[in-house]
Every structure is written in structure tokens, then in C-alpha cells.
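Student: Test case, fold it:
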Amino acid sequence: MRLPGRIDAAIAVLTDVEERHRPVAEALKDWGLSHRFAGSGDRAAIGDLVYDALRRRSSIAWRMGEETPRALALGAVVFHWAEPVESLNQLFSEDRHAPEKLTESELERLQAASEENMPEAVRADVPDFAAKELERVFGTAWVEEAMALGGRPPLDLRVNVLKAERDKVEAQLARFDVEKTRLSPVGLRVPPREGARRHPNVQADEAYQRGRIEIQDEASQLAALLAASGVDDSGGQILDFCAGGGGKTLALSAALANRGQIYAHDADRHRLAPIFERLKRAGARNVQVRQPGEGALDDLDGRMDVVLVDAPCSGSGTWRRRPDAKWRIREDALQLRADEQEKILHAASRFVRPGGLLVYVTCSLFPAENGERVAAFTEAQPEFQALDLAPAWDKVTAADKPRWATPAGLVLTPASTATDGFFVAAMARQP
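Tutor: The predicted structure follows:
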């Protein structure tokens, strides 16, 4: 497929997403199944165009004067892929798979539209209520931080030090243009691609198949390393209370060099299901999986050195990876999430031993899910006190503390740390 056909396909996918209110990943999968003539490169380029249109939906619509799927796709390819407007109509006329030729109005918008006088919330490409939440966290820097959430993400890999060394894996994956992550001592990064260039399929590589690497954003790696720093050299006892598919469990196992004991638990057994194969591939031997069920964790009461709570959240810190979620979220959903997070924190806290740590993590940037939850929890359970993570950060990264670090927690962002948006806090249980 050539560019005109890819644009037409992107318009069709965006229309499907809008009309059927469904996730982009599902719409792209269905399009691919019904258009089997499209190669993997075509499908990747169409996906990139759809995601770029959604990452910058608000600003593209403002410049185009309308928010239709066609306007979003055309705006993305011109404003963000730098395709010359003058060549589009010629390309459209030469390709039977192309959308209709540009109208005079579209030509004018694409040629003349600028960001001058664009409202801040539009330039930030976030919903209005999210703009208010982000301003509460970042003050006058909120637009800069929000715009970074609209960029393309890198592909981050965590080197599994149970099986490999970072330098050797970097050499093995040199053809992918990998580079060492700046903060995580076990990370490698494939930088964001431009235009229709896609990330490599590292899961097909020997390094992945043999368990030497895992796909994991640098912020998630750091969260696990910070949690692991709360135990001594013997490894200690760690409960990953919301383990999901096991990404942080695997990182904890490697950080502890298979010492100590990690318990992986999740309330949803379906989310937990992939962990068994992943543990086997990674060579993680210090992990015990605890399936959900009555009394499944009773024997761990008050015994854990560290309890890690990677709480369900809005996912606002990962909007550059899931831009469709940015436009589906509603303000009232934040309160529902906050209530759920509060219940999870209280449920997890009983497993922390006196002198142990409760580590709270979200991939959100909203204070209602982050600092406010920590403050509410420590007020309700005064035996827990917020711990300054600066010493642990220095130990893990040997880097200056993040721009948005406070004694109550660390906020990582695409703009300030070049990671996904994450919040990490630690609360110590008094002896």
C-alpha cells in the first residue's frame, strides 16, 4: 500500500473507533483481519497514523476546523508526518485506494493553519478536566508536561540480569539502534521512530525468547528497583499485591538475584495467568504465585518487608501509548478509582511487618490518585509514615532526584525523566 491507501485505512479505523466507541487496538485488529492483503508494514504504518491522530486530536481539530476522522488523519500526516500538502492531491489522483481529493477548505486549512492563538488546553491535547488536574501538579509547566504525553513513546527493554549482562545484550541488539537508559541500570531503549517507521519486533528475537530481555518502560523498571531497595542483601520477603501479568514481579526477582521470597498476587486470576510462562522463561526461582481466593494470603499477615501496590488507575501517565484512553476517560471516574485505590491500600497494609515498607505505585499523574491517596492513607493509619525516597533514588540511579520529587513521593514524566508518567511513594510502618 502507498500513503493514500494508508490514509484511507486510517480514516476507516478512526471512524470505527468513533462510531462504535471501541478501543483502537480492537479496531486495528479487525481492519487487518478484513484486509489481509495489507502487509505488516502497512498495518504498522496505519496504526502509527491512527495513534498520532489521537495523540494530537484536539490540536489537529483546532487547526482543521473540524474533528472528523478524515480531518484528524489528514492533519496528522501533514502536521506531524511533514507530508507536503501540494503532493497529496496528486498522490490521491494516482491511487485507486485513496480517499476523496482534498477540498478547497481542507487545502486552505492544511496550508495556512498555525498554532497561533491556540488555547492552552488545546495545545496540551488533553480533556479540560485533565488540564486542571495537571496544572495542580505541575503549575506553570503543565502544558509542557501535557504535550510530552502526546509524543511517540520509545520501546524500553529491561535486561534480565539473572541471565545476561546489559553490555552484552546491547551489543546483541545493536541492529535495533538500542541505547542504554539514562536512569535504570538494567534498561535499554529503542528511541521513538518517526513517520511510518515501526519499532522492531523484539519478541521474535533470540534475546527475548531466551528470557534475557523483557519489554518494560523505564519508569516501571525504576518502580520495581525502588521497591527492591527496601530489603537487605539476603533478599527479604516481598508481596507484589497487584501483580497482574508479572512485569514488576519479574523485575523484583532479578533485582534480588533470586534471593529471598517474592509472593505474586492479583485479585483477577485472568490478569495473573501470563505470569507462569514468564517466570519460567526468565529463570525466576524466588517467586511464589498466590491465586486469588479466601485466605490465600492469611499466612503473610504482618510478615512482609515490602508490600508493593501497583494500583489500578486512570493510566494518564501512559497516554502516549494509549491515546484513545485519554479521550474516553471521564472526570467522575477519578473518584471511583480513588475509592478503589483506598480500599486496596488498606487491604495490602496488613501484610507489612513493623519496620517494613508499603510501596504505592500508579501510572497516573493526577493528584487525586497519587499524593492525595497517600495523605489520606497515612491520616487514617498513622502507624504508617511517608518516607522520602531521595536516598533510594540515589542508590538505584546515581542521578539527581526528579524535577517533581517531594518528600511524599516521586512523579516521573515524559518531559522530565523521558519515561512514562509514574508516581512512586513509600510508607514505613513504625516498629
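Student: rest of the way, CA atoms for contacts and neighbours
Tutor: Will do.
Student: what ranges do the strands span in the stretch 51-200 of the chain?
Tutor: Counting by DSSP state E, counting those that start in this stretch, the stretch 51-200 of the chain has strands at residues 155-159, 179-180, 187-190.
Student: So for Leu365, which of those strands sits nearest?
Tutor: Closest approach to Leu365 among the strands of the stretch 51-200 of the chain (C-alpha to C-alpha): strand 155-159, 20.0 Å.
Student: Mind listing what's buried along that closest one?
Tutor: Within strand 155-159, the residues that count as buried by 16 or more other C-alpha atoms under 10 Å are 155-159.
Student: Please apply the same query to stretch 369-389.
Tutor: Of all the residues in stretch 369-389, those buried under the rule 16+ other C-alpha under 10 Å are 369-371, 373-374, 377-378, 384-389.
Student: Before we compare anything, build this one as well:
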Amino acid sequence: MSEIVKFLATVLYYVEKKNFPLAVAFKRAYLYNKPRKIDSNLLYDYSKRLILSYYALPQGKRSFKVRYWLENKENIEIKFPNWMEEKLSTLLDIKALKGKLKERWVWARINLLKTDIDKIYRELEGKNIEFESDKDFYYMIKIKKSSVRLSSLSIVKDCKLIIHDKGSSLVVEALKPEIGEKVVDLSSAPGIKASLYMMLTENRAEIFLADVDFKRLLKEYSLLKRCGVDLSKIHIIYQDSTKNSVIRSDKILLDAPCSSSGMINNDPSILLKLWDNEKIERFAKLQKSLLSESLKITANKLVYAVCSLFPEEGEKVIEDYYEIAEKPFSNYQSGYSLFKVGEKSNRTFPHTDSTEGFFISTLNLTKL
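Tutor: Model (predicted):
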């Protein structure tokens, strides 16, 4: 018991004081305070549930909070910050959302630039990893159960199988990728979406990747190389996209910086950064600025997306463009009905789609 308390208190320390994502906090704690004879999957599940219950824990030292949680974990509910509870309860089934967050799932994409589907299926079956193929996208699979860390697999290390949420792949699919076209991605790092775009166009399109962080751009370039992307078709632009330098393109992707509130299933540490709504307001201002600037580019289509549950970052950002907005997918639910533009957008949720929470809308720029 004392070993588990020490381990979970260490995870909590890294999340609270160092602002580490859960995965990083867990890795650090596991490195220095690994409990003996306790399954790592169980430890991760405990760590995730502890952070999801953070706002329901009593005040006190971390060890006290951990002991309280361990003694009462079956009765402690997942709790969001009060303002978030109130906001989301008017928009979605918050009880269903919380219930789904207790589960663990992983989406992965078969990288057809480096392998084929049958080879990946055989590799996973050989490792006794339970998975199911996706009904919508032939290259997506959902990992249901694995006794090994996916990151330790050679097919993952070699970027033949890429951990990639299905909701994120929908953002790329909304562009309707076509061979021979040019696309600009105005907030491109870390590059997972760009690699999918190049896969879907068989390395026969050009993509202009812009980001404000040069180090992230370098990492993105390295990732694309490892993914088998033809780097001669990649153009790196180091810029603040609120002061965009691109003049024209066939299509534009604006997967804008956001609160990442749609990712709380994979990283519940995000909840600790959302103790008030100041972050939402700050991102909404940035998103509107980015969208306004991107519309100066001569192009046919723009896809706007955020990994956020909040309308301030989704529907409210594009509501002034209702006349040119189009719903990307007919087989996915619409945006929030409280907003007129909701009918011209899509939303995905953990509890309805087993994906991260995304907002996606297409703007038909030929109507401007």
C-alpha cells in the first residue's frame, strides 16, 4: 500500500507542480518510484482515475489525497471544475461523458506509406493484441486490449503503426485530400495530420507547414521523414500565422491552438489547467485572429477544427461565417444546437464516438 501511495503521490506532484501531461508524469514516477509486483496497466489506470477525480479530493498533502482516493475510489466521482460542470451540463450528457472517461481506448493508424494492412494485422495478432478495424476509415484500428506497451512495438517505433485518434483523422478527411493539390496547414506541429494527408494523396500533393515554434517544426520535419513522407513535397514556414505570409493555396487547414479539453480522456491533467475559464477566453481570441488572417489567402476551401468541448472555441468562432459554412460529414453528429452554425459543423465526443472531442467545420471560400 505504501509503495502505491508513494507512486501516485509522485504522479500527482509532476502533474500539479511541473504541469506535466499524465503520460510524462507517469513515466517519470515509474522511473524513480516503481512499485514492485504491480502491473503497470493497473498503475496507469489508477493514475488516470486519480487525476480525473482531482476536484473531488479533500485538501491536504498529496499522500493524504492519494490515501483518501485509494480508500474511497469506488465511490468517488469524476469531477470537473465547477464552471466547466455548469457549462457542459447545458450542452451534452455530462454523466455519459464522465462514464466513458473511466474507460481506456487507443486509436491507431496503419501508415500505408511504409507497410500494408495485412502485415500490421498479423503483427498485432502475433502479439495477442485485441483490436478491431474501423467501419469508416480502412486505415484506422481501435486497440481494445494489449498486455504490452504499444510504444515498445517495433511497428510503432518504425512509424508503420501510428498512434492517432480517429477524431483527429476526421479533420484531415474533411479536407477531402486530392492528388496534385496544394494545402497550407497554419498550425501544423506535431505533424501527425500532415503525415496522414500525404498518405492519403500517395505522396503526390504539396503541403506548406506553418508553425510559430521553430523547435516543433524541426521535430515535425523529422517525424514526417520517419513516416515515409516525400520531403520534396514539404515546405516549412516558420511564422506566427496571425501574421500570415502565404498568398494562395488550393485548401487551408486551420487546426487551431486550443484548450485541448477534448483530450481529457487521454490526458486528464488538462483539467488542472482549466480551473477557470480564462484559458478558454484567451484561446478564443487567438482562434478568431487566426481565422480572420487565414481568410486573406486565396483558396477554395478552409477546414477549421479544434480539440475542444467548448462552443467559445468552435461554434462561436465561425458563427459570423454561417453563409459559407458547410457540414463536413453527414454521418456524424452536428455541432451544438444552441448555435445556428451548429447545423453546419460536426462534433465528436468520447461518449458517443469513442474519440477525442473535436469540433470541425468547412468554409466554402468560393462563396466569399
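Student: List the TM-score for the superposed pair.
Tutor: Overlay of the two chains. TM-score (TM-score structural alignment, normalised by the length of the second structure): 0.84; 353 aligned residues with a C-alpha RMSD of 3.1 Å.
Student: and Ala112 of the first structure, how many neighbours?
Tutor: Ala112 of the first structure: 10 surrounding residues under other C-alpha atoms under 10 Å.
Student: hmm, back to that, nearest to Gly235 of the first structure, of the strands of the stretch 51-200 of the first structure?
Tutor: strand 155-159 (19.4 Å).
Student: give me the stretch of the second structure that that closest one matches.
Tutor: Counting by TM-score structural alignment, strand 155-159 of the first structure pairs with residues 106-110 of the second structure.
Student: I'd like the distance from the matching stretch to the chain centre, please.
Tutor: Distance of stretch 106-110 of the second structure from the chain centroid (C-alpha atoms, centre = their mean, to the nearest Å) equals 13 Å.
Student: how about CSV for the strands of the stretch 51-200 of the first structure, with distance to Glu145 of the first structure added?
Tutor: As requested, the strands of the stretch 51-200 of the first structure are arranged in CSV below (distance: least, C-alpha to C-alpha, whole Å):
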stretch, distance to Glu145 of the first structure
strand 155-159, 20
strand 179-180, 23
strand 187-190, 21
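Student: List just the one of those that sits closest to Gly236 of the first structure.
Tutor: strand 155-159 (22.3 Å).
Student: which residues are contacting the closest one?
Tutor: Contacts of strand 155-159 of the first structure with the rest of the structure, by C-alpha atoms under 8 Å, 6 or more residues apart in numbering, involve 165-166, 169, 186-192, 199, 212-218, 221, 251.
Student: Among the residues you listed, name the buried ones.
Tutor: 166, 169, 186-191, 212-218, 221, 251.
Student: longest strand in the first structure, by residue count?
Tutor: Across the first structure, the longest stretch assigned as strand under DSSP state E is strand 352-362.
Student: Outside of that one itself, list whatever touches it.
Tutor: 223, 227, 230, 301-313, 315, 345, 349, 369-370, 422-431.
Student: Next: stretch 160-174 of the first structure.
Tutor: By C-alpha under 8 Å, 6+ apart, the list of residues contacting stretch 160-174 of the first structure reads 159, 178-180, 186-188, 207, 211-214, 251, 254-255, 257-258, 282-284.
Student: Just the buried positions in it, please.
Tutor: Within stretch 160-174 of the first structure, the residues scored as buried using 16+ other C-alpha under 10 Å are 160-162, 166, 169-170, 173.
Student: Could I get the full set of strands for the stretch 251-368 of the second structure?
Tutor: Per DSSP E, counting those that start in this stretch, the stretch 251-368 of the second structure carries strands over the ranges 251-255, 301-306, 325-326, 346-348, 358-364.
Student: Between those, which one is closest to Lys95 of the second structure.
Tutor: Nearest to Lys95 of the second structure among these is strand 346-348; the distance by C-alpha to C-alpha comes to 16.2 Å.
Student: Residues in contact with that closest one: which ones?
Tutor: Contact with strand 346-348 of the second structure is made by 167, 327-329, 332-336, 355-361, as judged by C-alpha under 8 Å, 6+ apart.
Student: Just the closest of the residues you listed to Ser269 of the second structure, please.
Tutor: Nearest to Ser269 of the second structure among these, counting by C-alpha to C-alpha, is Glu356 at 14.7 Å.
Student: In the first structure, what residue corresponds to that closest one?
Tutor: Using TM-score structural alignment as the criterion, Glu356 of the second structure maps onto Asp420 of the first structure.
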